[in-house]
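Peer 1: Please find the sequence and the predicted model below.
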Amino acid sequence: MGTITRVAGALAAATTFTLALPAASALAGPDGGCGKGVVCLYAYYGYNYDGAYPRDLWRDFAADEPYLGDDLWSEGRKGLESGRRVDDDSSSVKNHAGCDVVLWQNPFYTGAHSTFADGRADPFLGGSEVGNNTASSLSIWCV
């Protein structure tokens, strides 16, 4: 009887602990949003296109990504996958990862690259070393 009571008490404590955990941080979202703890890539310059035919393609990352060809853009407010690959298709970036982020021109962290300090954003990657529509991997460097 004592063992059952201890197990029940442990389960109750674990349940209480699980319920007390903080909510996950906000991630990238439509309209150029970018939450804390992630780096956000956007398919269009200026954190997406809002002209005559608006497109809202975005993707967030909380860890290294050796090959962006495995990732698809999220689209619009619902965040549904667009079917369009992120690889060689990023035009702007926001870094809220809490560490430096490096965008690499080639898969597996090779080729030309650009480093973005935490809090830095670039509305048009065309002026960076990595270039516009050429990023194929990203790494997050916490020292």
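Peer 2: Received, thanks.
Peer 1: only C-alpha atoms for contact and neighbour calcs from this point on.
Peer 2: OK.
Peer 1: Buried ones in the one helix or strand Ser114 maps to, by neighbour count?
Peer 2: When secondary structure is defined using DSSP states H and E, the element that contains Ser114 is strand 110-116. The neighbour-count criterion (16 or more other C-alpha atoms under 10 Å) identifies 113-116 as the buried residues of strand 110-116.
Peer 1: Second structure follows, compare the two:
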Amino acid sequence: MSNKVLKPKKASLYQFIQNYSNNIGNCIEFFKSMKWPGEFSCDRCGCHKYYLVKRVGKTKTSYVLECSSCHKQHSLLSGTIFQSCKLDLYKLLLGVFLFLNENKGISAINLCSILDVNHKTALLLENKCRILCH
């Protein structure tokens, strides 16, 4: 029997970009499945049906799931570590992907240039990713 330790295969950046870059629906579905494993359930009435509502702001476009029964709106990021994050869903997901795909994480300076955000934003994202890892 061999004592070799097998390292898990890293995800492909090319595959990630193909799946998420031009398809906001896949990003929404990813965050929805992380927040509501299985299926969406309204915490007010328990309904499983929803509408996707797009909110367009000055600096950010966000998406919420609105219950089709009681019309309560549920944010994809509220109640998560990313609830105050101002990044759009794709940049947020890409930042997390890049951080988790490196052995010791990716530096804030590299995140800053790849995501085209300022250093403080990249540092906050890096710190949130570190919290996720512990």
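Peer 2: Perfect, thanks for sending it. For clarity, every value in this text was computed on a predicted model and none was experimentally measured.
Peer 1: TM-score of the superposition?
Peer 2: Here the superposed chains carry a TM-score of 0.25, computed using TM-score structural alignment, normalised by the length of the second structure; 65 aligned residues with a C-alpha RMSD of 5.4 Å.
Peer 1: re earlier: which pair in the buried residues of strand 110-116 of the first structure has the greatest spatial separation?
Peer 2: Largest separation among those by C-alpha to C-alpha: His113 and Phe116, giving 10.0 Å.
Peer 1: Overlap of the contact sets of those two?
Peer 2: Among the neighbours of His113 of the first structure, those also in contact with Phe116 (C-alpha atoms under 8 Å, 6 or more residues apart in numbering) are Val102.
Peer 1: Helices of the second structure, start to end?
Peer 2: Per DSSP state H, the second structure has helices spanning 13-20, 24-35, 89-101, 108-115, 119-133. These are given in chain order.
Peer 1: Out of these, which is closest to Tyr50 of the second structure?
Peer 2: Across the helices of the second structure (criterion: C-alpha to C-alpha), the nearest stretch is helix 24-35, sitting at 11.7 Å.
Peer 1: relative orientation of the closest one and helix 13-20 in degrees?
Peer 2: Interaxial angle of helix 24-35 of the second structure relative to helix 13-20 (axes from the mean of the first three to the mean of the last three C-alpha atoms, to 10 degrees): 100 degrees.
Peer 1: Show me which residues of helix 24-35 of the second structure are buried.
Peer 2: The neighbour-count criterion (16+ other C-alpha under 10 Å) identifies 27-28, 31-32, 35 as the buried residues of helix 24-35 of the second structure.
Peer 1: ok, now which ones touch Phe116 of the first structure?
Peer 2: Counted by C-alpha under 8 Å, 6+ apart, Phe116 of the first structure has contacts 95, 100-102.
Peer 1: ok, for Glu81 of the first structure, nearest residue in space, not its chain neighbours?
Peer 2: Ser74 (4.5 Å; C-alpha to C-alpha, 6 or more residues apart in numbering).
Peer 1: what about the one you found, distance to Ser139 of the first structure?
Peer 2: With distances defined as C-alpha to C-alpha, to the nearest Å, the gap from Ser74 of the first structure to Ser139 of the first structure amounts to 20 Å.
Peer 1: From the neighbour counts alone, determine which of the two ranks first.
Peer 2: Of the pair Ser74 of the first structure and Ser139, Ser74 is the one with more neighbours under other C-alpha atoms under 10 Å, namely 25 against 20.
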